[in-house]
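Asker: A predicted structure for the sequence below; I have some questions about it.
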Amino acid sequence: MRFLSIVTGTSSDGADVSLIDLKGCGRRVKFKIINYTSFRYPEELRRELLKVSSMECVTAEEFSKVHWDLGRFLANAIVSSFNVGDYDVVVYSGYTAYHGPSLGKRDYGTLQIGEVSEIYARTLKTVVYDFRTNDVAAGGLGAPLIALSDSLIFDEGTLTVNIGGISNVTYIGRNRVIAFDVGPGNILINSLTDYFYNEPYDKDGLHASNGHVIRELILELMQDKYFSQQPPKNTGREYFGLSFVKDRILPYLGRYSRDDLIRTVTRFTAECIRDQVKRFINGPIREIVIGGGGTRNPVLMSDLRELLGDLAPRITTFKDHGIDDLAREGLGFAIIANETLHLRVGNTEATGGSPIILGKVIPGSDFLNIIESLKNDEC
């Protein structure tokens, strides 16, 4: 069965779309990534998304508008680029406008936006979406959810590192999975390039390569209370967003250049990953596999190889394992959606929630045929 998986991460620069073929489920699942593409947000939509996810006050009208604007953008993107006969199911992880658990407010819930009815109305395909809410309702943190796919794909002793807006790690141990958000990924880098240069990200690490690391600032940032918090834990733009940048990083501007600050948060991103792995992963690591948008930043990747080199005999990328680095999250959510359609649990102990099926489903015009075909899968 073919899944068209849409990911709108906390980097807020665009949507990643992966076309994935899946057979079977559970540990027997087999995958093939057929195609991957990305769709950059129009500037107005990007600004709207940043506003509603920044803890600023917005009206109900503004919130509803961006919710539907994003849904229409995603629907238009996939309809213009894929034939409806290319895929059977659409998967949408959702754009996180608010995530209470990352602020210590789990009872406030989590809120993903991007109206999926727009996608359904344009395609009449089955849509599986909004995976975090069931985990939160079951007592979990709603993240990280990609731990499930990593535990099904990789062998014991593997540590995966995903660098999106937020960085997270998954460790596959003996009969257990440890996974949590380690801290900022691209989010601080992107926030500074946007603030200083009106650029959505540091392309090819250009600004970082022109700057110098401010060791004093890194030492200060590493004292943040999040890093001493025990897993399970997660975080997001609500915490490491623009307010964090303004309060903790911009005061250094004047004594240091803009590119010095960008270079410093790039190094800080890598040092957060090392620090959290050293603190909370207590099993042997045979291989570290790195993926996500951060792999496109050569300065960040150089820092990671330097800092993680003594933690494992091998450091590879998802691409080395036949997974496009940028399609990793799309694959992860497609696997969760596949488990959902098989009526199987989609979370792991890493979220802290009780085992539960994840996601919501809008049945498409061929939904009964899909369900019938799943009966033959090996799980």
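Answerer: Alright, I've got the coordinates. Numbering: from 1, shown residues only.
Asker: From now on I want contacts and neighbour counts done on CA atoms only, so please keep to that.
Answerer: Noted.
Asker: how about the helices in the protein?
Answerer: 43-52, 60-81, 116-123, 132-137, 147-153, 187-197, 206-209, 215-221, 242-244, 258-280, 298-308, 328-341, 367-374 (DSSP state H).
Asker: and the comparison structure, right after this:
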Amino acid sequence: MKETYHVLGLMSGTSLDGLDMAYCSFWKESGRWCFSLNKSTCIEYTPDFQEKLKRSIELSALDLLLLNNEFGKWMGEQAKTFINENQLEVDFVSSHGHTVFHQIDKELTYQIGAGQTLANAAGQKVICDFRTLDVTLGGQGAPLVPIGDELLFSDYDFCLNLGGISNASFRINGMRQAFDISPANMLLSYILKSTGNSFDDEGKMARSGKLVEPLWNALNALGFYQQSFPKSLGYEWFRDEMKPLIDDSHASIEDQLHTAVHHIAFQISESLKPYATANNKMLVTGGGAKNLFLIEMIQHYLDNSIMVVIPETSVIDFKEAIVFAFMGVLRSEGEINCLSSVTGASKDSTSGVIFYPW
């Protein structure tokens, strides 16, 4: 085993804020994995490129393959600049890419950001494509971050991520379980789009609104919430199932946001409270952790069953990039990095495809 790994993790999420880059070190102490986040940044997408990624689901096969290469080259160039400017020693780049398709009923998941193109542009070894193997084994291919919750953040009883989609992981009978709960920032950003704002600062607009009962009832009645886990969400589900409910609502933006925040918090509570025991703590990360109104509502619906813990900003912003860097380490070590107890696959697996620069 290598004594210490130095890895650059790359993550582009459904929130479409930008490319998260986390330069991390990983090592073992007394048989337990440890890490440090040494340097990080987020490269924001231009409005045009953000729109391009958002509409990638509608592209022809040829145009999607072209975007796959374009995005891989762009990520590689960003990685190379980041490494050179900060004079970093890097063992490899570990990339999640950007999810375009996630249709598990068709055994399909697809992340763009071509690995070979990325490796060539960065001049670095690359490990990527962490979801496909699990899907071929009958799993959801998501969520993948729970391996990091299990091995890096085990001091917490629950780990909740509030990204484009909310998901959580926790242990039941000694086994890690996890699933997508509901749209989160994806829903809030969609409601906000007509205002020209990309986010609701601290949830102030949402706080000023009031609950719209017809919308509240319609959102909570969606069939996904009655499904048992493992289960996962993609943009396609949001577009087909939730977006029409928002479009049909004639309430003000503030009232829609207020109702959406209550909906997200309520679904999180409904999903997690049944598994709470005494003095439980929950680590909350992702962009939604900065939405103070959302955090207050989550704690409100959870009551005293689970205590919400907000970590330092760097962990809020870069936890997913940290974990994908870590998944590359586990792939290098031949250790399990995808848990069948989480995804529903037929077996645990060591996922990730390796590319070398030319």
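Answerer: Sure, I can see it. Being a predicted model, the structure only gives us computed values, none of them experimental.
Asker: care to give me the TM-score?
Answerer: The TM-score (TM-score structural alignment, normalised by the length of the second structure) is 0.91; 350 aligned residues with a Cα RMSD of 2.2 Å.
Asker: re earlier: right, so the helices of the first structure: which one is the most enclosed?
Answerer: Neighbour counts (mean count of other Cα atoms under 10 Å) averaged over each of those peak at helix 328-341, with a mean of 26.
Asker: tell me the angle it makes with helix 367-374.
Answerer: Put simply, helix 328-341 of the first structure runs at 90 degrees to helix 367-374, going by axes from the mean of the first three to the mean of the last three Cα atoms, to 10 degrees.
Asker: so where is helix 328-341 of the first structure in the second structure?
Answerer: Mapped onto the second structure using TM-score structural alignment, helix 328-341 of the first structure spans residues 319-332.
Asker: Mean per-residue distance, that stretch versus the first structure.
Answerer: Once the two models are superposed, stretch 319-332 of the second structure sits on average 1.1 Å from its counterpart in the first structure (mean Cα distance after the TM-score superposition for the first structure).
Asker: from the chain's centre, how far out does that stretch sit?
Answerer: Between the centre of stretch 319-332 of the second structure and the centre of its host chain there is 13 Å, according to Cα atoms, centre = their mean, to the nearest Å.
Asker: Pro200 of the first structure against Ile187, yeah?
Answerer: No - between Pro200 of the first structure and Ile187 there is no contact under Cα atoms under 8 Å: 10.1 Å.
Asker: now the closest residue to Ala327 of the first structure other than its chain neighbours: how far from Gly283 of the first structure?
Answerer: For Ala327 of the first structure, ignoring the flanking residues on the chain, the nearest one in space by Cα to Cα, 6 or more residues apart in numbering is Ser18 at 5.9 Å. Distance, Ser18 of the first structure to Gly283 of the first structure, using Cα to Cα, to the nearest Å: 32 Å.
Asker: so who does Asp325 of the first structure touch?
Answerer: 290-293, 295, 317-319 (Cα atoms under 8 Å, 6 or more residues apart in numbering).
Asker: Now restrict those residues to buried residues only.
Answerer: 290-293, 295, 317-318 (16 or more other Cα atoms under 10 Å).
Asker: Which of the residues you listed sits closest to Asn210 of the first structure?
Answerer: Thr295 (18.8 Å; Cα to Cα).
Asker: any idea how far Asn220 of the second structure is from the equivalent of Asp259 of the first structure over in the second structure?
Answerer: When the second structure is aligned by TM-score structural alignment, Asp259 of the first structure is paired with Glu254. According to Cα to Cα, Glu254 of the second structure and Asn220 of the second structure sit 19 Å apart.
Asker: re earlier: next step: the buried ones among the contacts of Asp325 of the first structure restricted to strands.
Answerer: 290-291, 317 (DSSP state E).
Asker: Quick one: these as CSV, columns for distance to Ala208 of the first structure too.
Answerer: Shown next, in CSV, are these (distance: Cα to Cα, whole Å):
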residue, distance to Ala208 of the first structure
Ile290, 20
Gly291, 20
Thr317, 22
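Asker: wait, Met91 of the first structure sits on Arg2?
Answerer: Slight slip there: residue 91 of the first structure is Val, not Met. No - the pair Val91 of the first structure / Arg2 is not scored as a contact, 10.4 Å apart, by Cα under 8 Å.
Asker: what about the two, which has more around it?
Answerer: Val91 (29 against 21; other Cα atoms under 10 Å).
Asker: returning to that earlier point: could you point out which of the contacts of Asp325 of the first structure is nearest to Gly364 of the first structure?
Answerer: Gly292 (30.4 Å).
Asker: who's in contact with the closest one?
Answerer: 162-164, 325-329.
Asker: Give the equivalent position in the second structure for it.
Answerer: In the second structure, the residue paired with Gly292 of the first structure according to TM-score structural alignment is Gly286.
Asker: distance of its match from Phe229 of the second structure?
Answerer: 22 Å.
Asker: Closest one of the buried ones among the contacts of Asp325 of the first structure to Gly24 of the first structure?
Answerer: Of those, the one sitting nearest to Gly24 of the first structure (Cα to Cα) turns out to be Phe318, at 21.2 Å.
Asker: That closest one and Leu331 touch, don't they?
Answerer: No - in this structure, Phe318 of the first structure is not within contact of Leu331 by Cα under 8 Å, at 11.2 Å.
Asker: Look up how far Tyr275 of the second structure lies from the closest residue to the match of Asp259 of the first structure other than its chain neighbours.
Answerer: Residue nearest to Glu254 of the second structure in three dimensions, not counting chain neighbours: Gly209, with 4.5 Å by Cα to Cα, 6+ apart. Distance, Gly209 of the second structure to Tyr275 of the second structure, by Cα to Cα: 31 Å.
Asker: Could you check which residue of the first structure pairs with Phe355 of the second structure?
Answerer: Phe355 of the second structure maps onto Ile362 in the first structure, by TM-score structural alignment.
Asker: burial measure for that match, as a count.
Answerer: 16.
Asker: any idea how far Tyr120 of the first structure is from the nearest residue to it once chain neighbours are set aside?
Answerer: Distances taken as Cα to Cα, 6+ apart place Val127 nearest to Ile362 of the first structure, at 5.1 Å, with adjacent residues excluded. Using Cα to Cα, Val127 of the first structure is found at 7 Å from Tyr120 of the first structure.
Asker: Now list whatever residues contact both of the two.
Answerer: Counting by Cα under 8 Å, 6+ apart, the residues touching both Val127 of the first structure and Tyr120 are 362, 364.
Asker: My guess is Ala75 of the first structure contacts Glu118. True?
Answerer: Yes - between Ala75 of the first structure and Glu118 there is a contact under Cα under 8 Å: 6.1 Å.
Asker: quick one, what contacts the residue in the first structure that the residue nearest to Glu254 of the second structure lines up against?
Answerer: For Gly209 of the second structure, the aligned position in the first structure is Gly211, judged by TM-score structural alignment. Applying Cα under 8 Å, 6+ apart, we find Gly211 of the first structure in contact with 257-264.
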